[in-house]
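Colleague: From the sequence below, what's the structure:
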Amino acid sequence: MRCPYCGSLETQVKDSRPTEDASSIRRRRVCPDCGGRFTTFERVQLRELTVVKKSGRRVPFDRDKLMRSVEVAMRKRPVEGERVERMINGVVRQLESQGESDIQSDKIGELVMEGLRSLDSVAYVRFASVYRNFREARDFNTLIDELAGSDPAVEPEPEERTAKGRSPSRA
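Modeller: Predicted coordinates for the structure are as follows:
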């Protein structure tokens, strides 16, 4: 493994252990040349996946890109990182077990939305607003109404609520 600090190819594994959900192996490494320490993860990969974009362009599936997009949606939300990691692992397992190496980008988006919906409703709405390319506040209202209609834990805001005694404004 190449050292991310100095580029040396002679790094040493100092510690290996399975992650909490046993889906990967966490390795602590050290570079004897510069003394830099870093962590790597080893995961099972059933097949090489290719993402087929809406434009028809094909790119290799990148788990880290998926994780970054979910982390943006989860920013400042009270959800444990371990639960997010399990959700990402579940999405990747579903994609790999489909038997197809070409995956439509919208299939990935739908699986992520399904996972986020069960983790955190705010993160779900954030992700959906980008994934579905919301253009107006009405798009948010429609999604929140869908979410509230299917999840008894989410209560829609009362329409007659006012701010400082003023009549409610419509978006």
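Colleague: make it CA atoms for all contacts and neighbour counts henceforth
Modeller: Fine.
Colleague: Now do the same for T39: helix, strand or coil?
Modeller: strand (DSSP: H, G, I helix; E, B strand; the rest coil).
Colleague: Could you also give me the structure for this second sequence? I'd like to compare it with the first:
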Amino acid sequence: MRCPFCGNIETQVKDSRPAEEHVSIRRRRFCPACGGRFTTYERVQLRDLVVVKSNGRREDFDRDKLERSIRIALQKRPVEPERVEQMISGIVRRLESMGETDIASKTVGEIVMESLARIDTVAYVRFASVYKNFQAADDFDKFVSELRPGDAVTDDKTEA
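Modeller: Modelled structure (predicted):
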């Protein structure tokens, strides 16, 4: 593994342990050339996935891109990092187990929204605002009212 600090290819593994509920291996590494320490993760990849965008463009699935978008949606929300990692690993496993190498970006977005809805509603709405390309406050209003259609009826009853 190449050192991210100096580029030396002779790094040493100092510690290895299971991570993400035994789905990956976390390795602490040390570079003897510059003394830098860094962490790497080793994960099983069942197949190379390709995301097919709505315009037909194809790009390799990027777990880091998925993680970044989920972390942005969860920013400043009370969700443990371990739970986020579990969710991301679960999404990736679900995509890999679909049996297809080509996956529509719409499918990825729907699976992410489904997962976020179970963990944190605010993050779910944040992600949906980007995924569904909200243009105005009315878009948020409509989406949130569809989230809990029963609540609007309950609110009307308490005001009467």
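Colleague: any idea which helix or strand carries R86 of structure 1?
Modeller: Assigned by DSSP states H and E, R86 of structure 1 falls within helix 81-96.
Colleague: mean per-residue distance, that helix to structure 2?
Modeller: Aligned to structure 2 and superposed, helix 81-96 of structure 1 gives a mean residue distance of 0.7 Å (mean Cα distance after the TM-score superposition for structure 1).
Colleague: which parts of that helix are buried?
Modeller: Neighbour-count burial for helix 81-96 of structure 1 flags V84, E85, M87, I88, N89, G90, V91, V92, L95, E96 (criterion: 16 or more other Cα atoms under 10 Å).
Colleague: can I get the residues you listed in JSON lines with distance to F134 of structure 1?
Modeller: Formatted as JSON lines, these follow (distance: Cα to Cα, whole Å):
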{"residue": "V84", "distance to F134 of structure 1": "24"}
{"residue": "E85", "distance to F134 of structure 1": "27"}
{"residue": "M87", "distance to F134 of structure 1": "24"}
{"residue": "I88", "distance to F134 of structure 1": "24"}
{"residue": "N89", "distance to F134 of structure 1": "27"}
{"residue": "G90", "distance to F134 of structure 1": "26"}
{"residue": "V91", "distance to F134 of structure 1": "24"}
{"residue": "V92", "distance to F134 of structure 1": "26"}
{"residue": "L95", "distance to F134 of structure 1": "26"}
{"residue": "E96", "distance to F134 of structure 1": "29"}
